[in-house]
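Q: Turn this into a structure:
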Amino acid sequence: MAIQTAAKATIYRMVMPDHICPYGLKAVDLLKRNGFEVDDRWLETREETDAFKAKHNIETTPQTFIRGERIGGYDDLRLHLGKRVRDPEATSYRPVVAVFAVAALLALATSWAATGSLLTIAAGEWFIAFSMCTLALLKLQDVESFSTMFLNYDVLARRFVPYSYVYPFGELVAGVLMVAGTFMWLSIPVALFIGSIGAASVFKAVYIDRRELKCACVGGNSNVPLGFVSLTENLMMVGMAVWMLVKPMGVGVGH
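A: Now for the predicted structure:
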């Protein structure tokens, strides 16, 4: 019986004292995980790297060769192997889904630690409050970028620009106070106000004006489309504020 040998690939990548190309590491790992025997050749100086680029008339490394054919960089290798390549311009709800998933896990963990049960009313409250805090954190990483994207659709911010800078701080304060279950006289009106304005703004932009925009809900550099998820975020804040007003005494966050 003939012995099958692994297909061979040669990769040239930058491995210097002050820089190891991360895409080179990814490419080597991808090749090995797909059954290739890898001839890993390092470009250890800037001069060596520039000479390699000039020889092959290319602008970037790493570069992978399979059976003598140049495949290209990391993304080209993924395509060659039938893998998906992320489009940096494509819209995606993944960031929001990640926020809500982590917030839900934190809420369940907190409920378990505090009450010994997972599915409690408090867990639902903590989920919304943790979501608010996390979304505010993402906005606060770059308030300037957030405000720029926010001004594309928020009706109040368009009339009063400083509101676009205040919004993430208001969301954070309301979320933190709701987690703590204190100063409800402040957190409730703040959440009700910014949530109502936000919901109205998203509804107008998406469902009335029919505009295709990106949402600033997870910060000003995201590719999250403005739409149902954005509307849900604001309605959650409104719902939380209303619940805090009408809920039975002794139930929920802080009790």
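
Q: use CA for all of it now, contacts and neighbours both
A: Will do.

Q: Going by residue numbers, what spans are helices in this protein?
A: Under the criterion DSSP state H, the chain contains helices at 22-33, 46-56, 74-80, 94-115, 121-140, 143-150, 155-159, 163-180, 184-203, 228-246.

Q: Turn those into a markdown table, columns for mean neighbour count and distance to Lys8.
A: Putting those into a markdown table (neighbours: other C-alpha atoms under 10 Å; distance: least, C-alpha to C-alpha, whole Å) gives the following:
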| stretch | mean neighbour count | distance to Lys8 |
| --- | --- | --- |
| helix 22-33 | 17 | 9 |
| helix 46-56 | 13 | 20 |
| helix 74-80 | 17 | 14 |
| helix 94-115 | 17 | 36 |
| helix 121-140 | 23 | 44 |
| helix 143-150 | 20 | 46 |
| helix 155-159 | 16 | 58 |
| helix 163-180 | 21 | 52 |
| helix 184-203 | 20 | 53 |
| helix 228-246 | 19 | 46 |
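
Q: what's the closest non-adjacent residue to Ala109?
A: Once flanking residues are discounted, Ala109 sits nearest to Leu118: 7.2 Å by C-alpha to C-alpha, 6 or more residues apart in numbering.

Q: Please look at the one you found and Ser111 and confirm they touch.
A: Yes - Leu118 lies in contact with Ser111 (C-alpha atoms under 8 Å); the separation is 5.6 Å.

Q: List the buried residues of stretch 247-255.
A: For stretch 247-255, the neighbour count (16 or more other C-alpha atoms under 10 Å) marks Gly252, Val253 as buried.

Q: what comes into contact with that stretch?
A: Residues from elsewhere that reach stretch 247-255 (C-alpha atoms under 8 Å, 6 or more residues apart in numbering): Ile121, Ala122, Ala123, Glu125, Trp126, Met178, Val179, Ala180, Gly181, Thr182.

Q: circling back: now render the helices of the chain as TSV, adding distance to Thr64.
A: Listed next are those as TSV, based on distance: least, C-alpha to C-alpha, whole Å:
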stretch	distance to Thr64
helix 22-33	8
helix 46-56	12
helix 74-80	7
helix 94-115	30
helix 121-140	37
helix 143-150	37
helix 155-159	50
helix 163-180	45
helix 184-203	46
helix 228-246	41
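
Q: Now do the end-to-end distance for stretch 50-61.
A: 10 Å (C-alpha to C-alpha, to the nearest Å).

Q: who touches it?
A: Here stretch 50-61 makes contact (C-alpha under 8 Å, 6+ apart) with Tyr12, Arg13, Met14, Gly24, Gly73.

Q: Sequence B follows; please return its structure for comparison with A:
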Amino acid sequence: MNTADRPNRKRATLHRMVMEQHVCPYGLKARDLLRRQGFEVDDRWLTTREATDAFKAEHGVKTTPQVFIDGERIGGYDDLRRHFGKPVADPDATSYRPVVALFGMTLLMALAASYAVHGTPFTVRAVEWFIAFSMAVLALLKLQNIESFSTMFLNYDLLAKRWVPYSYLYPFAEGLAGLLMIAGALTWLSVPVALFIGTVGAISVFKAVYVDRRELKCACVGGSSNVPLGFVSLTENLMMVAMAVWMALGAFGVLPAAAHGM
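A: You can find the predicted model right below:
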């Protein structure tokens, strides 16, 4: 069926960059959104830099893609989302989404590992793995940009403020403790490391947030996050402390071997 056979079909015109070495991702998103909204899309490509610059000058815009509906310019991808009443993410807004995604995935990883090893996801070892996996992944996120992490960390960590190298060592210490706890090896090393960094971290966060009432971003998931400092970071540190105490009790025979996976 051609366009003439569908007189009631909604139509939109999309101008987007499609070049040999660059296809604008927002143009693809805009086209997809229009189609999902039931629009017939007149997809017009800007195939050269000269054509793109000429289009921008003609319409007085600074960016592409640009969407037109019924001859009216709607704007770019974010403007199109607003036009359809859909939310537009604010890059500067605080969000707990990175933390929810991280802990949700590490929990599933722990349950999967428990099922693979013990035949059931619901074991005490799964709880231990959940904390240890979380520590390892949190360390990974920090190590992706350790300079950015250390800068944010120095805003509130009491030890790092007195000894700056600690802000660089912290992710390595957290990762080492997490990996050793996953393996159930070298408890004599993983327990004191986790206990030390967890205790210092918990005290630092508690002082910054609940005593000094400072509003800061948390460095727990790396230096580029917009997670507010507070409950999440405090929980991260208390989890490390709890895991260290739990494994120490197991190592000294206070807990039965089956309870701590040793």
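
Q: Superposed, what's their TM-score?
A: The TM-score (TM-score structural alignment, normalised by the length of the first structure) is 0.97; 253 aligned residues with a C-alpha RMSD of 1.0 Å.

Q: hang on, the earlier thing: tell me which of the contacts of stretch 247-255 of the first structure is nearest to Phe228 of the first structure?
A: Using C-alpha to C-alpha, Glu125 is the member of the contacts of stretch 247-255 of the first structure that lies nearest Phe228 of the first structure, at 21.0 Å.

Q: Can you find the partner of the closest one in the second structure?
A: Applying TM-score structural alignment, one finds that Glu125 of the first structure aligns to Glu128 in the second structure.

Q: Please apply the same query to Phe36 of the first structure.
A: Checking TM-score structural alignment: Phe36 of the first structure goes with Phe39.

Q: residues in contact with that match?
A: The contact partners of Phe39 of the second structure, by C-alpha under 8 Å, 6+ apart, come to Arg9, Lys10, Arg11, Ala12.

Q: Surely the first one touches Arg35?
A: If I follow you right, that is Arg9 of the second structure. No - if you go by C-alpha under 8 Å, Arg9 of the second structure and Arg35 don't touch, sitting 11.1 Å apart.

Q: OK, contacts around the closest residue to Thr120 of the second structure other than its chain neighbours?
A: Spatial nearest neighbour of Thr120 of the second structure, chain neighbours left out: Ser114 (6.2 Å); criterion: C-alpha to C-alpha, 6+ apart. Ser114 of the second structure sits next to Thr120, Pro121, Phe122, Thr123, Arg125, Ala126 when contact means C-alpha under 8 Å, 6+ apart.

Q: Which residue in the first structure aligns with Ser114 of the second structure?
A: Ser114 of the second structure maps onto Ser111 in the first structure, by TM-score structural alignment.

Q: now its match: how far from Leu77 of the first structure?
A: According to C-alpha to C-alpha, Ser111 of the first structure stands 46 Å off from Leu77 of the first structure.

Q: Chain neighbours aside, what residue packs nearest to the residue in the second structure that Thr10 of the first structure lines up against?
A: Structural correspondence for Thr10 of the first structure with respect to the second structure (TM-score structural alignment): Thr13. Nearest residue to Thr13 of the second structure, sequence neighbours excluded (C-alpha to C-alpha, 6+ apart): Asp42, at 4.6 Å.

Q: correct me, but that neighbour touches Ala12?
A: Yes - between Asp42 of the second structure and Ala12 there is a contact under C-alpha under 8 Å: 6.1 Å.

Q: neighbour-wise, which of the two wins?
A: Legend: neighbour count by other C-alpha atoms under 10 Å for Asp42 of the second structure and Ala12, higher for Ala12 (22 against 14).

Q: neighbours of the closest residue to the more buried one other than its chain neighbours, just the number please.
A: Using C-alpha to C-alpha, 6+ apart and skipping residues adjacent in sequence, the residue nearest Ala12 of the second structure is Ile69, 4.7 Å away. Around Ile69 of the second structure there are 15 other residues, counting by other C-alpha under 10 Å.

Q: ok, Ile69 of the second structure - contacts?
A: Applying C-alpha under 8 Å, 6+ apart, the residues near Ile69 of the second structure are Arg11, Ala12, Thr13.

Q: Please pull up the equivalent of it in the first structure.
A: Taking TM-score structural alignment, the alignment pairs Ile69 of the second structure with Ile66 from the first structure.

Q: One more: Val221 of the second structure?
A: Aligned counterpart of Val221 of the second structure in the first structure: Val218 (TM-score structural alignment).

Q: residues in contact with its match?
A: Pro95, Val96, Leu135, Ala136, Leu138, Lys139, Val224.

Q: Give the equivalent position in the second structure for the fifth one.
A: In the second structure, Leu138 of the first structure lines up with Leu141, judged by TM-score structural alignment.

Q: do the same with the second one
A: Residue correspondence to the second structure (TM-score structural alignment): Val96 of the first structure is matched to Val99.

Q: Please name the nearest non-neighbouring residue to its match.
A: Per C-alpha to C-alpha, 6+ apart, closest to Val99 of the second structure is Val221, 7.2 Å.

Q: max-length strand in the first structure?
A: Looking across the first structure with DSSP state E, the single longest strand is strand 8-16.

Q: With the second structure overlaid, how far apart is it on average?
A: Once fitted to the second structure, strand 8-16 of the first structure is off its aligned match by 0.3 Å on average (mean C-alpha distance after the TM-score superposition for the first structure).

Q: tell me which residues in that strand are buried?
A: The neighbour-count check on strand 8-16 of the first structure (16+ other C-alpha under 10 Å) flags Lys8, Ala9, Thr10, Ile11, Tyr12, Arg13, Met14, Val15 as buried.

Q: now the closest residue to the match of Leu138 of the first structure other than its chain neighbours: how far from Ser233 of the second structure?
A: Of all residues not flanking Leu141 of the second structure in the chain, Gly222 sits nearest, at 5.1 Å (C-alpha to C-alpha, 6+ apart). According to C-alpha to C-alpha, Gly222 of the second structure stands 11 Å off from Ser233 of the second structure.

Q: Ala107 of the first structure versus Gln118 of the first structure, what's the distance?
A: Rather than Gln, residue 118 of the first structure is Leu. Using C-alpha to C-alpha, we find Leu118 of the first structure at a distance of 8 Å from Ala107 of the first structure.

Q: give me the number of residues near Gln93 of the second structure?
A: Actually, residue 93 of the second structure is Ala. It isn't Gln. Residue crowding around Ala93 of the second structure was assessed by other C-alpha under 10 Å; the count is 10.

Q: residue contacts, it?
A: Ala93 of the second structure touches Asn226, counting by C-alpha under 8 Å, 6+ apart.

Q: Give me the distance between whatever residue of the first structure lines up with Leu234 of the second structure and Pro248 of the first structure.
A: Under the alignment by TM-score structural alignment, Leu234 of the second structure pairs with Leu231 in the first structure. As judged by C-alpha to C-alpha, Leu231 of the first structure and Pro248 of the first structure stand 27 Å apart.

Q: Many thanks, we can stop here.
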